[in-house]
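# Quick one: sequence plus predicted model below, questions after.
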Amino acid sequence: MESYLVENESILMLDDNEFAEVSLIDVELSLKNGRKYSDGRIDMLIQYGRDTFGIVELKLGALNFLHLEQLEEYMTEKEQLFETYIKPNPDLDLEYTDVNWVGVMVGSDISTDLREKIENAYQIKDNIPVAALTISRFRGEDNQLYVITDTIFKNNSRNFDRTKYDYNGEKYNKGRLVLAVIKDHVISGGSTTYTELKNNFPDNLQGPVGVFTTKEEALLKYERTGYKRFYINEDELLKLEDGNVISVSTQWGIGNINNFIDHARGLGYKIDKEKT
């Protein structure tokens, strides 16, 4: 199951907003005092967008309350996780007070009582939401392997910024908004070269990763670190007239999205917060 999720991390997407842009940080991470009477080891550490991180607990069978208790024990050491595995990464440039957390359990099934608890927006201490995913695989009559997933998640935590943005008649989360604006800017001829685009959308709007980079650099960083920091699917890449193909950053959160929006508005792009 772990290998399957490493190769298909998008399955860990929990919604189409703050938990939509998911990337794997690492697997099998040691955690001192992670269990009540011993050290622990978390199965996966993942990231959503720029500033939300998730502890993933994998189980081969049906998820139950013992697994939830284990996840809660791990979450008490979230500051240790941050200091050991997140803060040293120069691409993130985050402080502990900047980040939010989510607990994710993954199994082949889930008990009825636990499903009901999570559907009712259960939260761990400090308003940390919990999600559950079930994954089942079967072989069809055509001998092909099929995977069925079910996501159980309701986030009522006040820790998260749920803002969506209206742009050109569509609604976007933070990362997809930036991608849409840069795409429109390129298509309209607002910048025809890599240098011009950097001048129009400088790196400091985002932070250490930058608003965008070349496709080659984005793929190299992904291969070298295993961290997906840019949109790298073929339909997400943008080709400039000078021949460069660019990849836009996925790393957007409450700490930097307003910088980008204010700048884009100054260039004439009309972006509004979704009215709720």
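Perfect, I can see it now.
# Could you use CA atoms for every contact and neighbour count after this?
Fine.
# mind listing the helices in the chain by residue range?
Listed in chain order, the helices of the chain (DSSP state H) span 2-7, 65-75, 78-81, 112-119, 174-187, 194-200, 215-225, 257-266.
# Okay, buried residues for the first one please.
Right, the one you point to is helix 2-7. Neighbour-count burial for helix 2-7 flags 2, 6 (criterion: 16 or more other C-alpha atoms under 10 Å).
# Show me what it is packed against.
With contacts taken as 3 or more C-alpha pairs under 8 Å, 6 or more residues apart in numbering; DSSP states H and E, helix 2-7 sits against no other helix or strand.
# next, the one to line up against it:
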Amino acid sequence: MVRGNTTYAVKGIVKTLSKSRLVQKIVENYSYKTKMSFSVLQKVWFDDLQGGKGVIRKLTDIDKKNESNYHINTPITLGDGTKIVVCNQWEQENLSNFISHARLLGVDVKTEGTHLELLLT
């Protein structure tokens, strides 16, 4: 199996991010700029962008079984004090959907570099 490791940059935010950290930084920056509540933010970053896990969840809603699917060690605190976490389960297809949606919201995402590795199983 061939696995690609592409890094991304978001203009004005940060350079050289992995797929899951890219999503986290975009959501974090967007939430700080817009000061939206969780319910509104969840409509902006709707679950279908990611798939089965959803893009964001309240930290308090994550059970032990699902902790490994979210960046629970780096929660985002919203203006009302709600702590949210961003999903870390991103593959090329759902990431492409997320990036397209982020661009519609005015986020400038660039591909920085690609590294392919061969995984033998």
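Nice, I can see it. Because the structure is a prediction, the values reported are computed rather than measured.
# sorry, back to before: format the helices of structure 1 as TSV; extra columns: distance to Y146 of structure 1.
TSV is the format used below for those (distance: least, C-alpha to C-alpha, whole Å):
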stretch	distance to Y146 of structure 1
helix 2-7	12
helix 65-75	26
helix 78-81	34
helix 112-119	23
helix 174-187	29
helix 194-200	42
helix 215-225	27
helix 257-266	38
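# Tell me which of the ones you listed lies nearest to N127 of structure 1.
helix 65-75 (11.6 Å; C-alpha to C-alpha).
# Report the buried residues of that closest one.
Within helix 65-75 of structure 1, the residues that count as buried by 16+ other C-alpha under 10 Å are 67-68, 70-75.
# what does stretch 62-80 of structure 2 give?
For stretch 62-80 of structure 2, by 16+ other C-alpha under 10 Å, it's 62, 70-72, 75-78.
# What is the nearest of those residues to K25 of structure 2?
K25 of structure 2 lies nearest to I76 out of those, by C-alpha to C-alpha, at 9.7 Å.
# To which residue of structure 1 is that closest one aligned?
In structure 1, I76 of structure 2 lines up with L238, judged by TM-score structural alignment.
# do F46 of structure 2 as well
So, by TM-score structural alignment, F46 of structure 2 is matched to P202.
# ok, now R103 of structure 2?
Taking TM-score structural alignment, the alignment pairs R103 of structure 2 with R265 from structure 1.
# how about the nearest residue to its match, chain neighbours excluded?
Using C-alpha to C-alpha, 6 or more residues apart in numbering and skipping the chain neighbours, the partner closest in space to R265 of structure 1 is I271 (6.9 Å).
# ok, that neighbour to K117 of structure 1 distance?
Applying C-alpha to C-alpha, to the nearest Å, the value for I271 of structure 1 to K117 of structure 1 is 38 Å.
# Settle it for me: which of the two has more neighbours?
Between I271 of structure 1 and K117, counted using other C-alpha atoms under 10 Å, the more crowded position is I271 (18 against 14).
# Next up, the contacts around the more buried one.
Applying C-alpha atoms under 8 Å, 6 or more residues apart in numbering to I271 of structure 1 gives the contacts 165-167, 261, 265.
# quick revisit: between the buried residues of stretch 62-80 of structure 2, which sits nearest E91 of structure 2?
In terms of C-alpha to C-alpha, no member of the buried residues of stretch 62-80 of structure 2 lies closer to E91 of structure 2 than Y70, at 14.3 Å.
# dump the residue contacts of the closest residue to that closest one other than its chain neighbours.
Nearest residue to Y70 of structure 2, sequence neighbours excluded (C-alpha to C-alpha, 6+ apart): C87, at 4.2 Å. Going by C-alpha under 8 Å, 6+ apart, C87 of structure 2 touches 20, 24, 53-57, 69-71.
# again with S18 of structure 2
Here S18 of structure 2 is in contact with 5-8 (C-alpha under 8 Å, 6+ apart).
# Can you select the buried ones from those in PyMOL?
Buried members of those, defined by 16+ other C-alpha under 10 Å, are picked up in PyMOL with:
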select buried, resi 6+7+8
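# ok, the contacts of S18 of structure 2 in structure 1: which stay?
Conservation of these in structure 1, assessed by both residues aligned by TM-score structural alignment, their matches' C-alpha atoms under 8 Å: retained contacts are 6-8.
# if we can go back for a sec, surely the match of I76 of structure 2 meets I232?
No. Using C-alpha atoms under 8 Å, L238 of structure 1 makes no contact with I232, being 9.8 Å away.
# Need the overlap of contacts for these two.
Here L238 of structure 1 and I232 share the contacting residues S247, scored by C-alpha under 8 Å, 6+ apart.
# Wait, the match of F46 of structure 2 touches V209, no?
No. Checked against C-alpha under 8 Å, the pair P202 of structure 1 and V209 is beyond contact range at 10.9 Å.
# okay, these two: which has more neighbours?
A direct count of neighbours by other C-alpha under 10 Å for P202 of structure 1 and V209 places V209 higher, at 20 against 17.
# Would you mind measuring from S249 of structure 1 to I55 of structure 1?
The gap separating S249 of structure 1 from I55 of structure 1 is 23 Å, by C-alpha to C-alpha.
# who's in contact with L95 of structure 2?
19, 49-50.
# oh, I was asking about S39 of structure 2
By C-alpha under 8 Å, 6+ apart, the contact set of S39 of structure 2 is empty.
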